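>>> Got a predicted model here, sequence first, then my questions.
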Amino acid sequence: MANFSGTRPVSRHARLVHVVHSTGVAESPSLTAFARGTPATPAFRPPAIQPYVLNKAGLRSDFVGRIELPVSDPWRRDIIPNRAPRVAVCGKRAAYPFAEPRTTSALHRDRTMSTETDRYTSSINRRTILRGAALTSVVGFVGVPAFSTRALATDGILDTCGTLDVVCAIDTSGSLSGSEVANLEAGINAFIDELPTDGSVLVGTVEFGNNGVRNKNDLQNPNGLTVSVSSPRGNTPMAGVIDLADQAVYGDSAARSDAVKLVVLFTDGGPNYTNTTYSVGGYTAPRDASSDWSAASGNGTYDNADTASATVSEGEMAETALVAASVKSPSVGDGDTLIATVYVGDSDTEAMTSGAITQYTDLPTYMADRIASGPEFAIDVDVANVQRLVDDLVAILDDLCCAPCPAAFPLKYEWVETDDAEGDCAGEFVVYDADDRVVPEVDGLRLVSVTCDEDGEPQEACFETTLCELSYVVKAGRDTESDTVTPADTDGVVCVSGIELANPRGKVVSHAISNVVFTCPEA
């Protein structure tokens, strides 16, 4: 495999490559691409590539596919020797850069270029499409006005975040060096500084190490919190701190019942502990004597506490994974708490026994598969790279956060037919404000796809949104339909369809969308 760094600047020979949908999206989505030409060669465009308006099927949460780019001789000769071309999947919030597997994140390990097959390939899912860095420009899909996508929150402080309660659990075990503790402290404080201070986010912290869980800061506004990480000592009671942090996001006096709950676990190793119970801030772990919170029921203690405190055993890893699963389960713990993990270890198998390696492979894999709420919530980063640590964490929050209804509402998306329309659609949506003035789209609401019928009229329009809630009225023919939606329930995408009605002969006719008016939900 020949790897190309995705962090290098793009040279004049490495032009941006956009990925668009080909035909056959509905059942088995396939991705393909076209590239702009280099100064030395004409534009390379593989045959049979047809730009395709992204539709609802192309944005499914269960969509999984692979990008495959045939590499032409001039492309290989003129682009690859200079810099890796960037490939982007254009859809929803941003574009996803494609190049070398980033060793600093579990999300980016599968992007490679094979010199044997001359294909760039990458396994992708919908969430990784949305996680990418914003482009300065994007493809103008047929029927969708071209616009510059909003940059991720890492370009600046998050302004607001719906309602989020988050506790940072910080490893202070003896395997961390003094410089690593300093970098970890800097990263955590920089992350806290990125959080909005409008009251939408409350943050707390707790340390685990040296045979205990201690130094708890209750949930509070981020602008009142600065973390001083203790000197590293002792082992890593991970099971206990996960349970205790989860209790805190629900039980602290400032905790909010309607908030999204998140535990962020910072660690350089795996679970190893000798105590059978842990307490901090009025909370005790295990929280009860059931087998939901320790390996065996009835005794209210951790059953795999390892007398060899310097090792990470299979039993400790299994018991900790059990606790994490209970925390994440809405039917077991206080709610469906999300867990994000930040692995900053120097060795992927640090202190793991042979049995633990056989069962769990390595610590980053264990964190992503058994502790975090999914690979997209697992970060693997060099602790010296403080900025990357912060960027990756804020990217996770950017997916979780939502924004209040904007003052610019109501907004009307009106379908306008145009003589120069190309492709399946005979026009485009134009945005109007309450005074019928043409205005740009607002932050937090973007039209991302239009599906048209054989007459070129829109039957479906899909919008990406970061708003917490919004209402809309769709007009189709002489009829209207309205709804109030919570985009978080639909993975940030709201699709509006035309209205089906029976004509006088009893035949069901689908009327195309005339306009969609978005408003703020009534209090």
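Nice, thanks for sending it over. The structure displayed is predicted, hence computed values, not measured ones.
>>> C-alpha only now, for contacts and for neighbours.
Fine.
>>> Which strands and helices lie in contact with the longest helix that the chain contains?
Here the longest helix in the chain is taken by residue count, with DSSP state H as the criterion, and it is helix 178-194. Counting contacts by 3 or more CA pairs under 8 Å, 6 or more residues apart in numbering; DSSP states H and E, helix 178-194 is packed against helix 386-400.
>>> ok so, going back, compute the inter-axis angle for the next helix or strand after the longest helix of the chain and helix 178-194.
Heading C-terminal from helix 178-194, the first helix or strand you meet, by DSSP states H and E, is strand 201-209. Angle between the axes of strand 201-209 and helix 178-194 is 170 degrees (criterion: axes from the mean of the first three to the mean of the last three CA atoms, to 10 degrees).
>>> which other helices and strands contact strand 201-209?
Counting contacts by 3+ CA pairs under 8 Å, 6+ apart, strand 201-209 is packed against strand 164-171, strand 212-220, helix 238-251.
>>> Compute the inter-axis angle for that strand and strand 164-171.
Going by the same axes, to 10 degrees, strand 201-209 makes 20 degrees with strand 164-171.
>>> can you list contacts of strand 201-209?
Applying CA atoms under 8 Å, 6 or more residues apart in numbering, the set of residues contacting strand 201-209 from outside is 160-174, 192, 195, 213-222, 227, 229, 232-238, 241, 245, 255.
>>> try it again with 7 Å
Counting by CA atoms under 7 Å, 6 or more residues apart in numbering, the neighbours of strand 201-209 from elsewhere in the structure are 161, 163-173, 195, 213-222, 233-237, 241.
>>> Narrow the residues you listed to just the buried residues.
Buried members of the contacts of strand 201-209, counted by 16 or more other CA atoms under 10 Å: 161, 163-173, 195, 213-222, 233-237, 241.
>>> Show me which residues of the longest helix of the chain are buried.
180-194.
>>> of those residues, closest to D392?
Nearest to D392 among these is F191, at 9.7 Å by CA to CA.
>>> Show the contacting residues for the closest one.
If a contact means CA under 7 Å, 6+ apart, then F191 has V390 as its contacts.
>>> go on, S309?
For S309, the contact set (CA under 7 Å, 6+ apart) comprises N235, N272, Y273, T274.
>>> Select, out of the helices and strands packed on strand 201-209, the one closest to V383.
Ranking the helices and strands packed on strand 201-209 by proximity to V383 (CA to CA) places strand 164-171 first, at 12.3 Å.
>>> The structure to be compared is supplied as follows:
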Amino acid sequence: MTTTNTDRANRTIPLSRRSVLRTTGAAGALAVAGAGLPFFTRVAAADEQLIETCGGDVDVVVALDYSGSIRSAGTWGDIQSGVDSFLAVVPEDVQLGLVTFGDAPSAFEYGPGNLLDFATASNVSAIRAGIPASVPQQENATHMPGALDFSNAILEQEGRGGTEIIILITDGGPNYESGVVGDGAAPPDDDTTFPYGTFAYTGGSTGSENGTAGEQGEIDETTSIATAIKDAGRRVIAVGIGENVAGFDDYLRDEIASSADDFVSVQDASNLGSELDAVISEVCEECVDCSAAGQLAKYEFACVETDPDTGECLAYDFVPEGAAADTVAYTPGSFVSKPGEPFEPMAASFDTAYCDLYALVKSGRELEVQSFEGIDGSLTVETANDEKFAISFVAFYCTEDAAIEALARFPSRGSRSSPRGNRSPPRGRR
């Protein structure tokens, strides 16, 4: 997810990349092991879309820097707007928390003892109100370790034990006064009470905030805290604002973020919204690797409704062969048919959590292996013959080798009857 972009206003969310290995019959399909088989690559993109659900238990705490350097740079308006844009697209099944930090961290509370809650419209409105309209004049430090500790404690106490993420948004490195945070007493200045404990720091300056960011004690102490959070299984995404993040881009990427891919560089603060939108898209559409051997699932286009008097088939749809598979799921009625012909499927969509899959598709007497990479939660198979004939079945595999092996075992063309038998289905558009 590592990005360094200055303009992503026209971002689109990519769909799966689909490649096709096609043959007009199984005979000779593997005799050439790909030689003589036309290879096609198709790439599709969707318009930017709102993610309605995240799936699984995802809890996110945003740690938002509002230090004096942001006030001096005049970027707070853009940052506030970017966070507002992000809040608008967080799915309602995600739990959301907020920590702001300058001289000391401060945690937003929906109510007493409630610092993490679902991103419903009313809760999002409340959390927006918790973001200062302007950077307070007295906030000069950047208490990054306190913000990380507060965020981590919120997830530890109120998180659901699923995917737990801290999104740290800052324009520089740690810069703070030593002391205890969470007890509401100085030092440091502007400390607030925190329901989940107090945290002591010794790596900062003594007596007052000295205005110099990234001194070795601050670097080491903040790194240690970030490392402990990551070791506990939580993910830290660091979002750095400004050119080279005031010289702390490498530090945020290498020491604070969970990985290099979890560092996002936003050189122009006005682009923060699109970058944060991309972050939640990536989090909610995270896929898993497929490692199962053999066939995962197979769906045949078959009769699903008959006339009780005549026995005539009234409706067709894709149905699983054997027990329904939850690894590759089909929503009944979601196929796209040939115009004017209701039961001639030219395409069908399936939901899956896998990153990559291979589909063996039969249309008429033709078969092909369709490859899907970087799946975003769903994939769409198409006919194996450029819409000459309807899809009769789709079988899914984790590996290309398994799919090609299945294709090779299939009877040569003309030797297999239609899965619908000899009855011609009604025609029209589904």
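Okay, I see it. Since we're looking at a predicted model, the values are computed, not measured.
>>> With distance to V142 of structure 1 as extra columns, can I get the helices and strands packed on strand 201-209 of structure 1 in CSV?
Formatted as CSV, those follow (distance: least, CA to CA, whole Å):
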stretch, distance to V142 of structure 1
strand 164-171, 37
strand 212-220, 47
helix 238-251, 46
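>>> Please enumerate the helices of structure 1.
Assigned by DSSP H, structure 1 shows helices spanning 73-78, 126-130, 178-194, 238-251, 314-328, 354-360, 363-366, 386-400.
>>> if you compare those, which one is most tucked away?
Using mean count of other CA atoms under 10 Å, the stretch among the helices of structure 1 with the largest mean neighbour count is helix 238-251, at a mean of 26.
>>> Which residue range of structure 2 does it align onto?
Helix 238-251 of structure 1 corresponds to residues 144-157 of structure 2 when matched by TM-score structural alignment.
>>> what's next to the matching stretch, contact-wise?
Contacts of stretch 144-157 of structure 2 with the rest of the structure, by CA under 7 Å, 6+ apart, involve 61, 63, 99, 101, 104-105, 115, 164, 166, 174, 181, 196, 222, 225-226, 229.
>>> Out of the residues you listed, the closest to T352 of structure 2 would be?
Of all those, the one with the least separation from T352 of structure 2 (CA to CA) is E164, at 22.0 Å.
>>> Please say which position in structure 1 that closest one maps to.
That one, E164 of structure 2, aligns with K261 by TM-score structural alignment.
>>> do the same with V236 of structure 2
Using TM-score structural alignment to pair residues, one finds that V236 of structure 2 aligns to I339 in structure 1.
>>> Aligned against structure 2, show me the partner of A310 of structure 1.
In structure 2, the residue paired with A310 of structure 1 according to TM-score structural alignment is G211.
>>> ok, its match to E139 of structure 2 distance?
Using CA to CA, to the nearest Å, G211 of structure 2 is found at 11 Å from E139 of structure 2.
>>> What count of nearby residues applies to V509 of structure 1?
12 (other CA atoms under 10 Å).
>>> surely it meets E500?
Yes: V509 of structure 1 sits in contact with E500 when judged by CA atoms under 7 Å, with a separation of 5.4 Å.
>>> between the helices and strands packed on strand 201-209 of structure 1, which one is nearest to S137 of structure 1?
Proximity to S137 of structure 1, assessed across these by CA to CA, is greatest for strand 164-171 (31.5 Å).
>>> quick one: the closest residue to Y330 of structure 2 other than its chain neighbours from E366 of structure 2, how far?
For Y330 of structure 2, the nearest residue in space outside its immediate sequence neighbours is F350; the separation is 4.8 Å by CA to CA, 6 or more residues apart in numbering. Using CA to CA, one obtains 21 Å as the distance from F350 of structure 2 to E366 of structure 2.
>>> Give me the more crowded residue out of the two.
When neighbours are counted by other CA under 10 Å, F350 of structure 2 and E366 differ, and E366 comes out ahead with 20 against 16.
>>> coming back round to it: verify the stated contact: the residue nearest to Y330 of structure 2 with T380.
Yes: in this structure, F350 of structure 2 is within contact of T380 by CA under 7 Å, at 6.4 Å.
>>> How many residues are close by N123 of structure 2?
When counting by other CA under 10 Å, one arrives at 18 neighbours for N123 of structure 2.
>>> Please report the distance of it from S270 of structure 2.
Separation of N123 of structure 2 from S270 of structure 2 (CA to CA): 25 Å.
>>> how far out from the middle of the chain is the lengthiest strand in structure 2?
Longest strand in structure 2 by number of residues (criterion: DSSP state E): strand 295-306. Averaged C-alpha coordinates place strand 295-306 of structure 2 at 30 Å from its chain's average position (CA atoms, centre = their mean, to the nearest Å).
>>> got it, and stretch 359-378 of structure 1?
Here stretch 359-378 of structure 1 is found 16 Å from its chain centre; the criterion is CA atoms, centre = their mean.
>>> Next: stretch 215-224 of structure 2.
Centroid separation for stretch 215-224 of structure 2 versus its chain: 31 Å, with CA atoms, centre = their mean.
>>> now swap in stretch 431-441 of structure 1 and tell me
For stretch 431-441 of structure 1, the distance between its averaged C-alpha position and the chain's averaged C-alpha position is 31 Å (CA atoms, centre = their mean).
>>> same deal with stretch 200-220 of structure 1?
For stretch 200-220 of structure 1, the separation from the chain centroid amounts to 24 Å (computed by CA atoms, centre = their mean).
>>> How about V181 of structure 1: what's its closest non-neighbour residue?
Taking CA to CA, 6+ apart, and ignoring the residues beside it in sequence, V181 of structure 1 has V229 as its nearest neighbour in space, at 6.9 Å.
>>> typo on my end, A45 of structure 2
P14 (5.0 Å).
>>> Ok, T380 of structure 2 next?
Using CA to CA, 6+ apart and skipping residues adjacent in sequence, the residue nearest T380 of structure 2 is S349, 4.2 Å away.
>>> Quick one: map that neighbour onto structure 1.
Following TM-score structural alignment, the counterpart assigned to S349 of structure 2 within structure 1 is V442.
>>> What's the local residue count around its match?
V442 of structure 1 - counted by other CA under 10 Å - has 15 other residues nearby.
>>> ditto for G161 of structure 2
Neighbour count of G161 of structure 2, defined by other CA under 10 Å: 14.
>>> so how far is F86 of structure 2 from it?
Taking CA to CA as the criterion, G161 of structure 2 is separated from F86 of structure 2 by 23 Å.
>>> if I pick V381 of structure 1, what's in contact with it?
Shown in contact with V381 of structure 1 (CA under 7 Å, 6+ apart): T104, S105, Y343, V344, L389.
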